[in-house]
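**Q** give me the fold of what follows.
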Amino acid sequence: MLPTLFHKLVIIKLLQPEKVVFAVSKYVAAEMGPEFTEPTPWRLEEVFKDTNCRTPVIFILSTGADPTAMLQRFAQKMGWTPGERLYMISLGQGQGRIAEMMVQQAAGKGDWVCLHNCHLAKSWMLDMEAMVEELSLETSKAHPDFRLWLTSMPAPIFPVLVLQNGIKLTNEPPKGVKANVNRGYNDMTE
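**A** As a prediction, this is how the structure comes out:
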């Protein structure tokens, strides 16, 4: 009797445990279909329709993926010029207060703010949580055009409330030639 894919998976688990994640992915694709292992493509135009001034958009980063250029292109397409209506700040040591003021001003005027690398601002996480909670309230005075964009690597310190209130997007680098071509085509058509 020939070994099944599942038998091969068990053998890989026993002999080469470092390859089990890749093997499980292949097994799921073979048994259930590739749509269960390939990330669902998304376009900012479609995601934007689901946003509002009280819902942050959270880009969950992975190594080699940076949504900044995509966000800047989308902002320009929507009439939000980077530096004039789209403000970006990279969080880290001492940037929390500046970011908070930037968000307050943008929320009042209806501009967009992107806070980069939220995972680096450990000491500011509670303040960010309070700020997002305040923005999410029905009584929030945020301008209807205001949008808050956040980027972060997966981190245990990231506030659960922000994750619950936000729209989460992953931006993984494409795997393989076909995925690379598809990503390039989608980037060009945005």
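**Q** only C-alpha atoms from now on, for both contacts and neighbour counts.
**A** Will do.
**Q** and the helices in this structure?
**A** Ranges of helices in the chain, per DSSP state H, are 5-15, 20-32, 44-49, 68-78, 96-109, 125-136, 160-165, 177-189.
**Q** so which of these is nearest His116?
**A** Among those, helix 68-78 comes nearest to His116, with 8.7 Å by Cα to Cα.
**Q** columns mean neighbour count on top of the helices of the chain, output as a markdown table?
**A** Listed next are the helices of the chain as a markdown table, based on neighbours: other Cα atoms under 10 Å:
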| stretch | mean neighbour count |
| --- | --- |
| helix 5-15 | 14 |
| helix 20-32 | 15 |
| helix 44-49 | 11 |
| helix 68-78 | 14 |
| helix 96-109 | 17 |
| helix 125-136 | 17 |
| helix 160-165 | 14 |
| helix 177-189 | 12 |
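**Q** can I get those helices in JSON lines including distance to Leu61?
**A** Below are the helices of the chain laid out as JSON lines (distance: least, Cα to Cα, whole Å):
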{"stretch": "helix 5-15", "distance to Leu61": "28"}
{"stretch": "helix 20-32", "distance to Leu61": "20"}
{"stretch": "helix 44-49", "distance to Leu61": "15"}
{"stretch": "helix 68-78", "distance to Leu61": "11"}
{"stretch": "helix 96-109", "distance to Leu61": "20"}
{"stretch": "helix 125-136", "distance to Leu61": "17"}
{"stretch": "helix 160-165", "distance to Leu61": "14"}
{"stretch": "helix 177-189", "distance to Leu61": "16"}
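**Q** do you know which of the ones you listed lies nearest Leu148?
**A** Nearest to Leu148 among these is helix 96-109; the distance by Cα to Cα comes to 7.7 Å.
**Q** right, and the helices of the chain - which one's nearest Trp149?
**A** With Cα to Cα as the yardstick, what comes closest out of the helices of the chain is helix 68-78 (9.0 Å).
**Q** wait, isn't Asn171 in contact with Leu61?
**A** Yes. Assessed by Cα atoms under 8 Å, Asn171 is found in contact with Leu61 at 6.0 Å.
**Q** let me see the contact set for the residue nearest the centre of the chain.
**A** Ranked by distance to the mean C-alpha position of the chain (Cα atoms, centre = their mean), the top residue is Phe59 at 1.4 Å. With contact set as Cα atoms under 8 Å, 6 or more residues apart in numbering, Phe59 has these partners: 67, 149-152, 168-171.
**Q** to compare against the first, here's another:
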Amino acid sequence: DKFQAIIVLKALRPDKVTNAMQDYVAENMGQRFIEPQTSDLGLVYKDSSPTIPLVFVLSQGTDPANDLYKFAEIMRFSKKLNPISLGQGQGPRAEAMMKESMERGKWVFFQNCHLAPSFMPTLERLVEHIDPDKVHRDFRLWLTSMPSEKFPVYILQNSSKMTVEPPKGIKANLLRSYMGFTDDFLNQCGNKVSELKHLLLSLCLFHGVVIERRKFGALGFNIPYEFTDGDLRICVSQLKMFLIEYAEIPFKVLVYTAGHINYGG
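**A** Reported below is the predicted structural model:
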């Protein structure tokens, strides 16, 4: 029995147990159970309503913003999505944005609620007073927050919640990053589609390495760097732009902007 073999392996070579378990799960349950899964916002959206907020519970280094932007594009709500990163002094603007969106049927995206504890009582009051008979049927409230004691209990109890956790391991990070790009995106680079695919794969591999590097904290660095998916997004945007604008691939420019500015800045 292969499971018994894994038990023996745990005693003799514990460093090989993870790989053996992945092979066992893939063989008995299917390959999809060991591959990183992308967030299916469509399923969550179907169960939502204008009066039920959608909350992303974050873990360190995760950012679901890009997934939401892509979903808004699919739903043809790109121009009706109002994002705002909460922080000091953003409360009045966020409140006005939410009231306007409830009337006009827009989506509101409040990011990093844990960074605006003073705004949380106001947000709770706004959610409590959403009138299902008056609010526009297309209105949705999207929230992201790290676990926080200041986050309103009422919203937690009356919302659709999704946890966002980073994949573990370089391979899992590479697959998750690269699988997030659609064929339409890859084919928007004129006659340099092949170059874009190769460089994008290399960039995703680099991103997976630095994401795994975070577990070592400040070892080898002056301070611990919080690399995020935002770093990858800006690098991909610049990569695509440079490939379109330059006849020859500007490798020195790509290396400098990615390594010294976006990730190293």
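**Q** returning to what we had before: translate the residue nearest to the centre of the first structure into the numbering of the second structure.
**A** Structural correspondence for Phe59 of the first structure with respect to the second structure (TM-score structural alignment): Phe56.
**Q** same check, this time on Arg183 of the first structure
**A** Arg183 of the first structure maps onto Arg176 in the second structure, by TM-score structural alignment.
**Q** check Asp111 of the first structure too.
**A** Using TM-score structural alignment, the partner of Asp111 of the first structure in the second structure is Lys106.
**Q** what's the burial count for its match?
**A** When neighbours are defined as other Cα atoms under 10 Å, Lys106 of the second structure has 23 of them.
**Q** check the gap between the match of Arg183 of the first structure and Lys197 of the second structure for me.
**A** 15 Å (Cα to Cα, to the nearest Å).
**Q** run through the strands of the second structure in chain order.
**A** If you assign secondary structure with DSSP state E, the strands in the second structure sit at 54-58, 81-85, 107-111, 140-145, 160-164.
**Q** how about those strands in JSON lines, adding distance to Ala172 of the second structure?
**A** Formatted as JSON lines, those follow (distance: least, Cα to Cα, whole Å):
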{"stretch": "strand 54-58", "distance to Ala172 of the second structure": "18"}
{"stretch": "strand 81-85", "distance to Ala172 of the second structure": "28"}
{"stretch": "strand 107-111", "distance to Ala172 of the second structure": "25"}
{"stretch": "strand 140-145", "distance to Ala172 of the second structure": "23"}
{"stretch": "strand 160-164", "distance to Ala172 of the second structure": "15"}
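**Q** among the ones you listed, which comes closest to Phe185 of the second structure?
**A** Between Phe185 of the second structure and the strands of the second structure, the tightest spacing by Cα to Cα is seen for strand 81-85, at 20.7 Å.
**Q** the first structure: which residue goes with Pro121 of the second structure?
**A** So Pro121 of the second structure corresponds to Leu126, using TM-score structural alignment.
**Q** hang on, its match packs against Pro159?
**A** Yes. Using Cα under 8 Å, Leu126 of the first structure makes contact with Pro159 at a distance of 7.3 Å.
**Q** contacts only, for Trp124 of the first structure.
**A** Gly96.
**Q** ok, Gly91 of the second structure next?
**A** Neighbours of Gly91 of the second structure in contact, by Cα under 8 Å, 6+ apart: Phe119.
**Q** where's it relative to Glu128 of the second structure, distance?
**A** Using Cα to Cα, Gly91 of the second structure is found at 17 Å from Glu128 of the second structure.
**Q** again, but for Pro117 of the second structure
**A** Distance from Pro117 of the second structure to Glu128 of the second structure, by Cα to Cα: 17 Å.
**Q** Ser101 of the second structure against Glu95, yeah?
**A** No. Look at Ser101 of the second structure against Glu95 with Cα under 8 Å: they stay out of range, at 10.0 Å.
**Q** burial of the closest residue in space to Met21 of the second structure that isn't next to it in sequence, as a residue count?
**A** Nearest non-adjacent residue to Met21 of the second structure, counting by Cα to Cα, 6 or more residues apart in numbering: Ile6, 7.4 Å away. Number of residues near Ile6 of the second structure (other Cα under 10 Å) recorded here: 20.
**Q** tell me the counterpart of Arg73 of the first structure in the second structure.
**A** By TM-score structural alignment, Arg73 of the first structure lines up with Lys70.
**Q** which stretch of the second structure lines up against stretch 152-160 of the first structure?
**A** So stretch 152-160 of the first structure sits over residues 145-153 in the second structure, by TM-score structural alignment.
**Q** pull out the buried positions in that stretch.
**A** Neighbour counts over stretch 145-153 of the second structure (16 or more other Cα atoms under 10 Å) mark 145-146, 151-152 as buried.
**Q** what's the match for Lys80 of the second structure in the first structure?
**A** Checking TM-score structural alignment: Lys80 of the second structure goes with Arg85.
**Q** quick one: residues contacting the spatially closest residue to that match that is not a sequence neighbour.
**A** Nearest residue to Arg85 of the first structure, sequence neighbours excluded (Cα to Cα, 6+ apart): Asp111, at 4.9 Å. Contacts here follow Cα under 8 Å, 6+ apart; on that basis Asp111 of the first structure touches 80, 85-87, 145-147.
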